[in-house]
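fold the following.
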Amino acid sequence: MIDLLLFVPACFALNLAFGPNNLMALGNGAQRGPLFALGAGLGRILAFVPMIVLAGLGLGLLLQASALLFTVVKLAGAAYLIYLGVKLLRSGKGGEAGQAPASLTRAFRREALVALGNPKAILIFAAFFPQFVDPSRYGESYLALGATFLVLETLAILVYALAGHFAARAAGRHMPAINRVSGGGMIVFGLALLFTRRAAG
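Alright, predicted model coming up:
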């Protein structure tokens, strides 16, 4: 039987960990409001669904074992984060003043691509979930853990979206500064991803 009293707080701590997707929710909440950020964040939720399924099928071990596959995903994800960071920095400096804000569709796609470009995510599903799976009901319990994770991830999106929204209201007209901070954060996350290594196995 799944011990949800242990899983939920441990999982929610992972959901709330500050990373590139949560930084996007923070920025979207600041710029366009919590509902926009929540709608965009559904992109990562949908991206996580196949990742959880793959991890449940044991394919997360393939990513962990294959140096080439891990490196390809890592480089693509890092490049995309740095690209987004540079765009935000240019926006913060007025380099894209006059350009319309990102549509919900584009923000949704960005959230999904950032989630898919982080090879550590599927490794978390492959390493964290099995600690709570009931071996006698593997499929059913893994599905329950995955569904719980997605609900908690949605709550985390809302937390960051609200934080960004209220921070922006407090900052008044200082959105260019918020964009610069968000852009710099994306670049830092991209560079950090370049230096991540596969788990030893």
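
switch to C-alpha atoms for all contacts and neighbour counts from now on
Noted.

name the residues of the helix or strand containing Leu63 that come out as buried.
Per DSSP states H and E: Leu63 is located in helix 60-65. Across helix 60-65, burial judged by 16 or more other C-alpha atoms under 10 Å covers 60-61, 63-64.

another one to check against the first:
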Amino acid sequence: MSPTQFLGVAAATVLLILVPGPSVMFIVGQALARGRGAALLSAGGNATGALIAGLLIALGLGVLVTESTLVVEIMRYLGAGVLVILGVTAIATAGRTVRPRAAAPSRAAGDRPGIRSFLAAVVVGATNPKVYIIFAALLPTFVDPSSSVPAGTQMVLLAAVPVVIGLLSDAAWAVGASWARTSIVNAPSRMRLFQRIGGGCLVAVGGFTALHRS
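Sure thing, here's the model as predicted:
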């Protein structure tokens, strides 16, 4: 394998990754509703989900996901349900935890909302249509059949490129949206509004996921 392959994958996928989609909407929603910690966990979860999907495709199991209607439907509705539940919860609890930043208690490492954000983001990342465009359509074109490295191994190694780019992009969205949230944390009415907007984003992504057919 050569550096040209990795640079080619980066050039071919960076614009597609940077265009905001369901994953970005989910992360921004988490940032506005729950703060930077949940948003960054969501970015990590999204990258994990994308990596899982990419590895499945690289190992030849992507056909099961892309061609089995039942599997696709189950994944789609599972992701939609999780998103809607998180969004409704954020809207319903808006304002209950609003307090000045200095007085806000630190969250424990095992905070359940944070874990839920991560797991939900894994589902979002694994079911994002862009993931399948990148890994099933674009990545194979950069595999060198004359290389001594097996094609499957090349796919796995090349998959790291869009995953890293996506993680950096999502983290930037998480920090930016969290900054907007933090800047108004001492204004309770605005904080409630942002939490509700964040919850609304999650519900919107859930609805899009349920209704969209790739």
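
thinking again about what came up before, after superposition, how close is the helix holding Leu63 of structure 1 to structure 2?
By mean C-alpha distance after the TM-score superposition for structure 1, the fitted helix 60-65 of structure 1 averages 1.9 Å away from its aligned residues in structure 2.

roughly how far is that helix from the heart of the chain?
Computed by C-alpha atoms, centre = their mean, to the nearest Å, the chain-centroid distance of helix 60-65 of structure 1 equals 20 Å.

and what of stretch 136-145 of structure 1?
So, by C-alpha atoms, centre = their mean, the centroid of stretch 136-145 of structure 1 is 24 Å from its chain's centroid.

tell me which residues of it come out buried.
In stretch 136-145 of structure 1, counting by 16+ other C-alpha under 10 Å, buried: 141-142, 145.

same thing with stretch 44-57 of structure 1?
44-45, 47-48, 51-56.

turn those into a markdown table, columns for distance to Arg137 of structure 1.
What follows is the buried residues of stretch 44-57 of structure 1, written out as a markdown table (distance: C-alpha to C-alpha, whole Å):
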| residue | distance to Arg137 of structure 1 |
| --- | --- |
| Arg44 | 27 |
| Ile45 | 24 |
| Ala47 | 25 |
| Phe48 | 22 |
| Met51 | 20 |
| Ile52 | 17 |
| Val53 | 16 |
| Leu54 | 18 |
| Ala55 | 16 |
| Gly56 | 13 |
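
mark which of the residues you listed are part of strands, please.
Using DSSP state E, no member of the buried residues of stretch 44-57 of structure 1 sits in strands.

thinking again about what came up before, need the buried residues of helix 60-65 of structure 1 in a markdown table (columns: distance to Leu191 of structure 1).
Shown next, in a markdown table, are the buried residues of helix 60-65 of structure 1 (distance: C-alpha to C-alpha, whole Å):
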| residue | distance to Leu191 of structure 1 |
| --- | --- |
| Gly60 | 23 |
| Leu61 | 24 |
| Leu63 | 20 |
| Gln64 | 20 |
